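A.B. asks: Can you look at this prediction? I've put the sequence above it.
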Amino acid sequence: MQLSVLAVTIALAVFTLAAGPTSLKYSAHYPHYAEGKVLVELQPNSALRKRDVHARFLDELDRRLPYSSMSVHKMFDHTLFTGVSLVVKSLDDLETIKGLTGVVDVHPVRILSTPKFDTTDPPKFAFTPGDYPPLVQTGVNKIHARGNKGKGINIGVYVLLFPVGECLGVDWTHPALGGCFGPGCKIAGGWDFVGDAYDAGMTGDPAGATPVPDPDPQDCFGHGTHVSGIIGADPAKNPYNITGVAYEATLRMYRIMGCLGVTSDDVIVEALLRAYDEGNDVITLSLGEWDGWTTSITSVVASRISRKGRVVTVAAGNSGDSGLWFTSGPAAGVDVIAIGSTNNIGPGPLFKMETSLGQSIPYQRGGSALPLPAPAAPLTLFAVLVRLGNCAATSQIQNVLNKGAKVVILYNNGGIWGPIPMGALQDQAVFIDTDDGLALLGAVNAHKNFTVSFPDDNSSIVPNVKTGGLVSAFSSYGPTFDMYMKPAVSTPGGVILSTVPLFIFSGYAFASGTSMATPHAAGIAALILKAKGKGYATNIRDLLQTTSTVIPQSYAPEAFVNTLAAGGAGQASALNALTYTTVVTPGQLLLNDTAHWKGVQKFTITNGGTTSRTYVLKHVPAGTAASRARGSIQPLGGPVPLSSAPVTVRLSKSRVDLRPGQSLPIIATFTPPRSIDPSTIPIVSGHIEIATQGETLKVSYLGVAADLRSVQVVDDTPQVLGVVSPFLQDAASGSVQSGPATYTFVNNNSPVLNVRIVFGTARLAIDLVSATAHIPTNIHKRGPSSSSSSFAGWVGSWFPHFRSHGGSYARVPVLGSLDEWTYLPRNNNNPDENIVYQVPIAASFANGTAVPKGAYKILARVLREDYEVWVSPVVNFAPGA
């Protein structure tokens, strides 16, 4: 953001603002999928060669569907994924494909996109060699001092994180990254899988839909170069003494996105398999998309690689303001190490505004992809002071700007003060801390002509003593909807100085995101593999979790330990991981929900030292995190409120004496709290601390004190959208259908089904029934419907036609399926992101058969234990009328 202009004076108006109802204009808020494109996974047959597996499948496909129009894009011949990438013209064919010999599953191909990568210019001083703050924070500097800098470890790097990164790759000409590319260089290899023009078919240009690979993964905008520097920057070859976590390791860079900022699942799978084949010991992915489920194909393949003895670190996401249950995929993968972000303890950029009373107030600002020129003349601005609420910051800022404000001064709500996503609004907003906001509020009330200004030379670099080491406000919360603990651990990712392409700020810049935290964790993993051997890879998540340091919610004396849904087990410590001799396994205990409570858990303590040790065990609960406010079904935004409502833990032993080499299992019995309202979907978490001389380890646990089968999924209130969901609207006019309506399907005159879900669902089915059908809303039907899908991913608007006619629901004939989605993440409260799912209804059934002219109703069902059901007003299909 560029507010450093000469003597800008701001008249200050003050009010608090809640987000109002969003516009109902149809804008296609639903996951993007490559039209008709699927990944068909095949069962490897040990009696057949790989190509024979594919040949058998394609021969049978040709016999069963000889007249279908299909194209084979790619065949995958790999022990971790054998399959075929196909584009099909009719989803009726998918029912046939699913039943062919050797077919394991059919996965739709998602399209992942990302906005621009934001940076802030570097400081005007150098860090002290050996004391680069992010490395001090995790003890890496002391491991370096012992001579371990990751030499001999191979790290494969993928870079794209929604919503942080942009064009992928690396500026390998950067001197801090070795200045060369190929064997013998720091960046010893890699691959560009897509080419600059690749857009995964999003623009409709056939050229953009086809990858054009080449061997040079050159960076376009800086994200990949910044990530690479966090791992590999040589402190002797840059003016700031930026020190990579494992700067003697060998890097390979895998570019998976074109310069338009788009990639797809099949490209990611191909890249993962290549990185595995090329022998990378650590594979790190600064990429992701809203998910919350463990089932996406990228999550599955990444987990398989991890189980094969490679370390896979993946960014948890940058949606902290969206609240709990918002982990990205493939970080949601069961066996990958999902990484959250903590704020840098070291000096970072702050800016200041001056008040008419002589006060100097620090603020955070957004970044810019490139330096912006100062305005030609001073600007007179009207500013509005707004307290950060529970909805997305971008929503609040936009609502104020829509009322005519030119600048928004957003002040914190008592949570962690640090960088927050502002997106395209970064030029019109600043973020100040709670106390400063309240001081401004008081000053305005006391002084009629109170003003503020932004001096031209207003930057400063100061240590972060207030929030350094705490979970970053932008870092996404877990857990997954199938109750896996995400993130696993956290590392520094807030306000990190690293390398960028030489055309941006002369090659160095600050940036923030779990994209920045993830390579830090990958570097620590490389140091561990260097010290313990490459065969230790499958133990690294446990080691990082048990030796991590506890993260409080704040540094106030009364602060809770932060929920493990925010930062995982804690902040990783390379020093602890490589100096502690005690080993505790596993690193995490998953308690599930109260309907499936796994209250009896076991962990093992091993004395790996040379002397006998006494261990003292105790329960250290974290604050219990509410997903919703009492009496509301709306998800709470971050930072989520914490309360004292812990589980009760009974340990089989609270004191243990172990000889060198001796191990002892401990039984822990967990009882969920009774004092908490289960309708708030409270996340309970914490640690079992295991302390001995000079070492404090822990086992972390997480569960939910509610029965997830009873959680309401569909938002049936007008609180966010201004109208009760679900509802139909005209795609052309945006008008909401309240009674019978006729659609011609000409000039965009067609119905759009809007469904807002406030908790993840395994299935959303949309069918057509007779206009005379009587199906009361909220009928629950146990078990799957006769038209249920067995596909493992979202299957619906990624292809215009799906399934055949027939079946019934609640004894009412279903005339045909219109659409179906599976494994959907919940919506958030940000109208610019994922506030509602919008399903365009075509004039044909999902199998391509035209819907006869006539009157119908649309039946929508969302799955929890049973179905939540909605039936539309009468819809008259009159194509071409």
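C.D. replies: In hand now; what should we look at?

A.B. asks: only C-alpha atoms for contact and neighbour calcs from this point on.
C.D. replies: OK.

A.B. asks: Contacts only, for Tyr254.
C.D. replies: Tyr254 makes contacts with Gly156, Val157, Tyr158, Val159, Gly169, Gly190, Trp191, Asp192, Phe193, Pro217, Ala271, Ala275, as judged by C-alpha atoms under 8 Å, 6 or more residues apart in numbering.

A.B. asks: quick check, nearest of the residues you listed to His54?
C.D. replies: Nearest to His54 out of the contacts of Tyr254 is Ala271 (C-alpha to C-alpha; 20.3 Å).

A.B. asks: Name the SS class of the closest one, please.
C.D. replies: Three-state secondary structure (criterion: DSSP: H, G, I helix; E, B strand; the rest coil) places Ala271 in helix.

A.B. asks: Including secondary structure, could the contacts of Tyr254 go into TSV?
C.D. replies: Compiled in TSV, the contacts of Tyr254 are given as follows (three-state DSSP):
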residue	secondary structure
Gly156	strand
Val157	strand
Tyr158	strand
Val159	strand
Gly169	coil
Gly190	strand
Trp191	strand
Asp192	strand
Phe193	coil
Pro217	coil
Ala271	helix
Ala275	helix
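
A.B. asks: and the comparison structure, right after this:
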Amino acid sequence: MKFSLTPAWVAAVLSFAVQSSSAYVSLSSIDRNDTGRYMPHSYIVEMASVNGLGGKRAYTGRTVHEEVYHSMRKRGILFDIFNEFDVSEIFVGASMKIESADDVSKVSEIPGVKAVRPVMRIPRPQVFDAFTVSDPTDPRLPATPFSTHVMTGVNKLHAEGIYGEGIKIGIIDSGIDYTHPMLGGAIGKGNKVIGGHDFCGDEYTGQNTPKPDNDPMDSCNGHGTHVAGIIGANPGNKFNISGVAYKASLAGYRVFGCDGSTSDAMIVESMIRAYNDGMDIITLSLGGVDGWSEGTGSVVASRISEQGRVVTIAAGNDGALGSWYTSSPANGLEAISVGSVNNVVIPAQNITVLGVDHAPIPYVNLEPLNVTGDLPIYALTNNTHIEDDACKPLPDSTPDLSGHVVLIRRGSCTFAEKVNHTAHKGAKVFLVYNTDEGALGGIDVTNHTVAMIPAADGRFLVEQFFAGASVKLRFPTDASFNMQDGDMGGLSSPFSSYGPTYDMHFKPAFSAPGGNIVSTLPMAMGEYGVQSGTSMATPFAAGAAALVLQARGKQVARSLRDIFQSTSAGVAATHEKGSPLQTVSQQGAGLIHVDRAVHTSTLVTPAQLMLNDTANFDSFHTITVKNTGSEPVTYQLSHVAAGTALSRQPDNSIFASKGPVELVDAAASVNIVPSSFTVYPGSTRRALLYFRAPKNVDKSRLPIFSGFIKITSPSETLQVTYLGAAGDLKQQTILDNTDSFFGEKLPLMMDMFGGPVKEQSALSNFSMQWIDVPTIVYRMAFGSPMVRIDLCDKDVAVKPTLTKRGWLSWLWPWGDDETDVPTIGSLQELSYVPRNSHLTTKQENGYNGFVFDGKFANMTRVENGEYRILLRALKVTGDPRKSSDYESWLSPVFGVQYSSGL
């Protein structure tokens, strides 16, 4: 039986489901067809390089690929090839469709196969505070129009005539509108945009067949064009902006259509194409939550970096979801993962408040909204702390809102959902008031007039409305704006993702300006716009790399990450006096200073130190300081701690803290020997560092401690950045055993109506027809190197660690070898699984689900009978051969009773 669901039938059946409390996500909302992070039945098979198999085998005459395919056919494995990769120093293999999970295991055992990885779905890049601007006639530019350039020293290098000339940068994104006059107006040799490739076509969504061609034009997405402008926009435009490296040559590699997602297989293909095209720098403002460094995209990005190319990749925009939430392919060990710092100035308009005494209210936009007349306000609720304001259709009692400015609180769902629900009641003008912790930015919702205002101003207007005050708002009408200091200017952007990886690697590497960035958009989409995201910080870093390569030579590419990290400067957590430095797990080594990277005469290696967790603590490290100058230099070494991030929620919670992650003053201690020395020209000196983890911390909250070793001379200040975890990663709870998400204790088995199957006297039978199948629903509180789902007999003699009594890891009667577990057969196995978020859908990584359709992983049918399903998750740093290193859950007994004729 081929398992499938008819959407209308599913909706009709699930409409009878018992609804959970409104505080929870309803089980009936689960989409059983949603495959989450993975592309169905799609895998990337990595094969041994030419060196590994010796090219064509003398006795067969077959290539590496042909040899593996021949072995697969001999084993009866059915497969379809999507793409082949054959660059010996980077990646040899193929992406392919393999229907049977059991066949996947067989492929991994074939001689010449190095790894088999599932193809990951990579979502369309998320940006924040995005809006377009069109033809402002009289912009009042600030005294420092290139604020992001001033923040990072790019303006100093431009003054020296360093613009990235002679450097080629490949942009893997949604393409480039090369017809934009600020991007050269044309494509091909002699132009700014010298070429590229479209791997997907306009209609590609990640769910259909790509239609590639040689034209990387971006006319309907815009993300890639915004990225391209940050790197290469020509100066002399009406907004007085320019790219970081506007004399560099660009090439566009399109992997996103007009809408939807892409795959890491297509991203790998594009990285290899950019590498073969000779790009000096490859930049990717994209990624998907991963948490591990083993994904195919991460591996390929790292190998390209090892070949002397610079690869910059967005760290991710999941800062609100807390620590341990890094993205692939930025997790590549040698790739440069880039976090975001907010622009120090933002373009703002001012709204005049009439009827009560209140200062003008700013909103972010380069141009005034098209609003005339003095309009009264209307608030949907007097609860200014409700997060899901307007996330659902408004009640029938809501009046006609067409003549009002409607106030909506930010949070929980998208701006578009809030605005569209309110627009159904006639509203035409909307003000979204911010949260206290959110960054003030612009909003772009198609065909609606909407802006964001500060939290305090929003609360004031709501209070006045419900107090009965006659308040009206007057919007500016002249085409001008004021540049204001952002409340979070120069600080880590709240959206910027937190690391580290579960295998304790250092992500992000450093930060660059990514909040409130003006750049180019496709001509058909308004020409210019403001966007925020690590998507914007990443091309800034790529442009910065081009300046360094031009100035210092391309031979420094392999050491460029160390150079940037050692010359960066730590970012404070807040603007308050005495604020600690932001945790390294979000800011990396801090904000890059590109002029220092170009002109430093001191080289420090390594520039980043991973201390691991306290169970595997790496306390001794050696750093090397080299003086490349012409005079002796005396250096002083000292320790500066950053705030320690409490990565778990309080009260012994198993869940990650939401961002912004709470910081405490609990520093590691460091002995530095020697703490001062003189280095002669061309010579090096070493210093020994002995670290001790902080002791005055609550280890139940898995604190992440970090900081900097400062290396100071009379003319320079450099640094080495370190990070560690004050706890044992192996002791962290993996599987969610609470009812906090669905209102039902997890993991659970769900029936066809969306209700949980309970352990009871009345057996739950499934006909295995249509949606009458069991679904295992589980959530990950922490990452796991391996998650296994197996079928067991109903009387299986095991006691899982996850029981009604809680976590009882000592109740494990099996042997030290996991093959002793008495299972009937494998249903699913996943490698390197990240923790889940607190978001609501499977594609948002809110939960994991496995639909059991009556087949084993090898596609053979399970016979009628009574069974249980065993779910196991390997602990971080655990031994996959030891049963005691897994957490486990055993389902209730259920019956498989096929309908007659099946």
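C.D. replies: Happy to help now that I have it. Just so you know, these numbers come straight off a predicted model, no measurement behind them.

A.B. asks: hang on, the earlier thing: of all the contacts of Tyr254 of structure 1, which comes closest to Leu438 of structure 1?
C.D. replies: If you rank the contacts of Tyr254 of structure 1 by distance to Leu438 of structure 1 using C-alpha to C-alpha, Val159 comes first, at 39.5 Å.

A.B. asks: Surely the closest one is in contact with Ser286?
C.D. replies: Yes - shown here, Val159 of structure 1 and Ser286 form a contact pair, counting by C-alpha atoms under 8 Å, at 4.6 Å.

A.B. asks: just the helices in the stretch 401-550 of structure 1 please.
C.D. replies: For the stretch 401-550 of structure 1, the helices identified by DSSP state H, counting those that start in this stretch occupy 434-446, 514-532, 540-547, in order along the chain.

A.B. asks: Now check Gln550 of structure 2 against structure 1: what is it aligned to?
C.D. replies: In structure 1, the position corresponding to Gln550 of structure 2 is occupied by Lys530, as judged by TM-score structural alignment.

A.B. asks: show me the contacts for the nearest residue to that match once chain neighbours are set aside.
C.D. replies: Among residues not flanking Lys530 of structure 1 along the chain, Gly150 sits closest, at 5.8 Å (C-alpha to C-alpha, 6 or more residues apart in numbering). The neighbourhood of Gly150 of structure 1, defined by C-alpha under 8 Å, 6+ apart, consists of Ala246, Tyr247, Glu248, Ala249, Gly523, Ala526, Leu527, Leu529, Lys530.

A.B. asks: For the closest residue to the second one other than its chain neighbours, list the residues it contacts.
C.D. replies: Closest residue in space to Tyr247 of structure 1, ignoring its immediate chain neighbours: Gly232 at 3.8 Å, by C-alpha to C-alpha, 6+ apart. Gly232 of structure 1 makes contacts with Ala176, Leu177, Lys186, Thr243, Gly244, Val245, Ala246, Tyr247, Glu248, Ala249, Leu251, as judged by C-alpha under 8 Å, 6+ apart.

A.B. asks: How about Ile172 of structure 2?
C.D. replies: With C-alpha under 8 Å, 6+ apart as the criterion, the residues that contact Ile172 of structure 2 are Gly224, Gly252, Tyr253, Arg254, Val255, Ile267, Ser270, Met271, Ile282, Thr283, Leu284, Ser285.

A.B. asks: So which of the residues you listed sit within helices?
C.D. replies: The helices in this structure, assigned by DSSP state H, contain Gly224, Ile267, Ser270, Met271 from those.

A.B. asks: quick one: the closest residue to the third one other than its chain neighbours and Arg409 of structure 2, what's the gap?
C.D. replies: Closest residue to Ser270 of structure 2 apart from its sequence neighbours, by C-alpha to C-alpha, 6+ apart: Tyr253 at 6.3 Å. Distance, Tyr253 of structure 2 to Arg409 of structure 2, by C-alpha to C-alpha, to the nearest Å: 38 Å.
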